[in-house]
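K.L.:
generate a structure from the sequence data that follows.
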Amino acid sequence: MTSSNSGSAHQQAKDWVESISKNEWTKPAAAVAGTLASLGLIRMYSNGPVYKNSVNLKGKVVVVTGANTGIGKETCIQLAKMGATIVMACRDPSRAHRAKEEIVKLSKNEDVDFIRLDLSDLSSVRQFVSDFRKKYSRLDILFCNAGVMALPRRETTKDGFEMQFGVNHLGHFLLTNLLLDLLIASAPSRVIVVSSYAHTFGKIDFDNLQWERNYSGFAAYGASKLANILFVKELDKRLKQSAANVSVYAVHPGAVRTELPRYILSSWWKKLLVTPILPLTYLLLKDPYHGAQTQIRCAIDPTLQQSSGKYFADCKEKMPSAAARDDQVAEKLWQVSEELVGWKNK
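P.N.:
Modelled structure (predicted):
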């Protein structure tokens, strides 16, 4: 793994600015150059590291939820370039087909498929699995990437779950378990669950899982992201108990410029507050390419097999919150999730 934050580039920019600043006539230009150089360094730092290694994924089948935009689409592009067969699991067919054309064009890989999946509808999750099994007999990598964030008002899924808990956790919980036999049969295989640093302000309240009381969009989002890590923890434990050669990882992609925070601008006063600082997001937020690096590493790096069950950010293993390391809560959440989605491992 190498980083795009280059010390030599930093020194070259510094030397150049110092050389032109010695000339009185060029001091204004030096000030501008210094500012631009500083902004460039901020940009490089904000983007974070790049995982440069590549593997041959020819013959491997990869499912990516939320594949039509953001880091999901970027993940498809990068793994398609490595030869993988990509299955885009998305809700909107028209947007998915447009993204598919772009993925094929950029990767020069025609093995890109689309199967409709709406994670807010458990019947759609089951239908996706049925459709997938009709076309594919293996599954090597599953990216639980799709998500919703900070809905300003409490909404529910078709099955009556709070939207963020239902989509971000329960939908992926059912999807993964319904595909688990294929992952085990295709081993060594991997599951990557996209969580967030927001898990650190999340709390699992079993008496108010659906946020019927005291709803807060950000608090509910944090709880769903905490559930993602606890799911990974418990899934890893169960896979190891059964000696299955399936590795599973929770990932924080970083603050990325995607459609995920679209609900933050859902009202006129929020737009009024946020719009003036939108240009700063170019400097301070990762682009989707850099945002996808951590989950790409977790998907293909052979050295990470012993790190199954762990939490990663900026292409490195990190320590999640104390709440995310609670074995008892992880086990109880699994049991409750089984009941909620109507699935039980036989």
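K.L.:
make it CA atoms for all contacts and neighbour counts henceforth
P.N.:
Noted.
K.L.:
please tell me I have it right and Met319 contacts His252.
P.N.:
No: taking C-alpha atoms under 8 Å as the definition, Met319 is not a contact partner of His252, at 11.3 Å.
K.L.:
identify the contacts common to those two.
P.N.:
Residues touching both Met319 and His252 (C-alpha atoms under 8 Å, 6 or more residues apart in numbering): Tyr311.
K.L.:
what does the helix or strand hosting Ala29 rub up against?
P.N.:
For Ala29, the element it lies in under DSSP states H and E is helix 27-47. Contacts to helix 27-47, defined as C-alpha under 8 Å, 6+ apart, come from residues 4-5, 10, 13-14, 17-18, 20-21, 282-287, 290-291.
K.L.:
after that helix, which helix or strand is next?
P.N.:
Past helix 27-47, the next helix or strand by DSSP H and E is strand 61-65.
K.L.:
hmm, who's touching that next one?
P.N.:
By C-alpha under 8 Å, 6+ apart, strand 61-65 touches 72, 76, 84-90, 117, 138-146.
K.L.:
just the buried ones out of those, please.
P.N.:
By neighbour count, with 16 or more other C-alpha atoms under 10 Å, the contacts of strand 61-65 hold 72, 76, 84-90, 117, 138-146 as buried.
K.L.:
ok, now which ones touch Arg116?
P.N.:
Arg116 makes contact with Met88, Ala89, Cys90, Arg91, Asp92, Pro93, Ser124, Phe128 under the criterion C-alpha under 8 Å, 6+ apart.
K.L.:
sequence B follows; please return its structure for comparison with A:
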Amino acid sequence: MWNTTTSATGPVGRLVKLARGLTVGVTLLGAVSIEAADTAAPKPQWSTRDMPSQDGRIILVTGGTSGMGYEDALALARAGAEVIIAARNPERGAEAIARIRQAVPDARVQFESVDLANLSSVRELAQKLNQRLPRLDVLINNAAIMAPPERGTSADGFEMQLATNYLGHFALTGLLVPLLRQSQDARVVSLSSIAAGRGAMNFDDLQSEQAYQPYAAYAQSKLAILHWAFALQRRSEAEGWGIRSIAAHPGVAVTELIARGPGLNSEFGQRWAEDRDKYHSAAQGALPTLYAATAREAVGGAYYGPVGDEEKRGPLGFAKVPAAATRTADADRLWTLSERLTGVSYP
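P.N.:
Got it, this is the predicted structure:
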């Protein structure tokens, strides 16, 4: 499995305004100032039972038809939120909604079609939501693919993992900033991975055109998400957007990601199958995301995940930030490049 390469400074960032005099048990990444009263680490045994009511909140979850995205949607619907599941397959969307309504009869949940690897589809969804919704309170950027054996390209000609995991979410979030700014407590929660610790931004071959290595491309896409999540928090503060940008990772959770990526018969898939009893369920893997999306004390600019067993599983806490994710020059370069590639400039 992935081993996390981290900086000696530890996770998260910049709580200068609110962290004076507080011991949070971590070294922080950046200069985050949010309106959270408590900047302590999460309660290790935090669970969905600790979620505050989400009644009246509007939440969009990408990739919410299975795995952790489904668990996010289920828990949020149970807490009273109006949940929008955005994914590619309408049939799987209908099945997910039926399952949620069976568990939560009064659930307010709906499906919207989007292909994150197609920027036209991303724009169509954003346009529809901007026209229909009064605001968006939480955007959970969850959808991902992992390590397909052969290099694929998106509708826009980008390497498929970078397109799906990162560029599609970058574009969707930028297009939804106006809706997020209408919320009194807007949050963007973006899913990275412990694989980011082995990632590097290969700006000379960002699309893996010269050489495609499935796991390296996956790790790069997840490192890109961390760069962007932290940069989004900095921009939100600088521009007064009032949006908390928070990163999370699930550790290693038992989902369909392996089956749909490298395959269960691959060497990686076989190793994973042998060890799967040691890892989180999808519901457990969803907890860092749900904490970031709902906890009043969740910190803008933070990175949450399990903190035991090399962060593959364990209690909730501040995740370790890879050294590469602290390079703000790389983050700025990536942001500029992402705007050019997607054609989406943030307000």
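K.L.:
hmm, back to that, in helices only, show me the contacts of Arg116 of the first structure.
P.N.:
Taking DSSP state H, the ones among these that sit in helices are Pro93, Ser124, Phe128.
K.L.:
give me the PyMOL select line for those, limited to the buried ones.
P.N.:
To isolate the buried members of these in PyMOL, using 16+ other C-alpha under 10 Å:
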select buried, resi 124+128
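K.L.:
out of the ones in helices among the contacts of Arg116 of the first structure, which one sits closest to Arg154 of the first structure?
P.N.:
Within these, the smallest distance to Arg154 of the first structure is 21.6 Å, found for Ser124 (C-alpha to C-alpha).
K.L.:
the closest one corresponds to which position in the second structure?
P.N.:
Aligned counterpart of Ser124 of the first structure in the second structure: Ser121 (TM-score structural alignment).
K.L.:
the contacts of strand 61-65 of the first structure in strands, which ones?
P.N.:
Here DSSP state E is the test, and the contacts of strand 61-65 of the first structure give Thr85, Ile86, Val87, Met88, Ala89, Cys90, Ile141, Leu142, Phe143, Cys144 as lying in strands.
K.L.:
okay, and stretch 134-152 of the second structure goes to which residues in the first structure?
P.N.:
Using TM-score structural alignment, stretch 134-152 of the second structure pairs with 137-155 in the first structure.
K.L.:
go on, stretch 98-112 of the second structure?
P.N.:
With TM-score structural alignment as the criterion, stretch 98-112 of the second structure aligns to 101-115.
K.L.:
what are the buried residues along the matching stretch?
P.N.:
Neighbour-count burial for stretch 101-115 of the first structure [16+ other C-alpha under 10 Å]: Ile103, Val104, Ser107, Asn109, Glu110, Asp111, Val112, Phe114, Ile115.
K.L.:
how about stretch 334-346 of the first structure?
P.N.:
Trp334, Ser337, Glu338, Val341.
K.L.:
in what helix or strand does the first one lie?
P.N.:
Trp334 of the first structure is part of helix 327-341, with elements assigned from DSSP H and E.
K.L.:
centre of the chain to that helix, how far?
P.N.:
In terms of C-alpha atoms, centre = their mean, to the nearest Å, the centre of helix 327-341 of the first structure is found 22 Å from the chain centre.
K.L.:
quick one: residues in contact with it.
P.N.:
Taking C-alpha under 8 Å, 6+ apart as the rule, helix 327-341 of the first structure contacts Leu122, Leu170, Phe173, Leu174, Ala227, Leu230, Phe231, Lys233, Glu234, Ala324, Lys344.
K.L.:
which of those count as buried?
P.N.:
Buried by 16+ other C-alpha under 10 Å: Leu122, Leu170, Phe173, Leu174, Ala227, Leu230, Phe231, Lys233, Glu234, Ala324, out of the contacts of helix 327-341 of the first structure.
K.L.:
the last one: what secondary structure?
P.N.:
Same thing as Ala324 of the first structure. helix (DSSP: H, G, I helix; E, B strand; the rest coil).
K.L.:
mind telling me what it corresponds to in the second structure?
P.N.:
In the second structure, Ala324 of the first structure lands on Ala325 (TM-score structural alignment).
K.L.:
just checking, that match touches Trp228?
P.N.:
No: using C-alpha under 8 Å, Ala325 of the second structure is not in contact with Trp228; the gap is 9.3 Å.
K.L.:
quick one, helices of the stretch 201-346 of the first structure?
P.N.:
Taking DSSP state H, counting those that start in this stretch as the criterion, the stretch 201-346 of the first structure contains helices spanning 217-241, 268-274, 278-284, 288-291, 293-300, 327-341.
K.L.:
could those helices go into JSON lines alongside distance to Ser247 of the first structure?
P.N.:
Listed next are the helices of the stretch 201-346 of the first structure as JSON lines, based on distance: least, C-alpha to C-alpha, whole Å:
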{"stretch": "helix 217-241", "distance to Ser247 of the first structure": "7"}
{"stretch": "helix 268-274", "distance to Ser247 of the first structure": "40"}
{"stretch": "helix 278-284", "distance to Ser247 of the first structure": "32"}
{"stretch": "helix 288-291", "distance to Ser247 of the first structure": "21"}
{"stretch": "helix 293-300", "distance to Ser247 of the first structure": "9"}
{"stretch": "helix 327-341", "distance to Ser247 of the first structure": "17"}
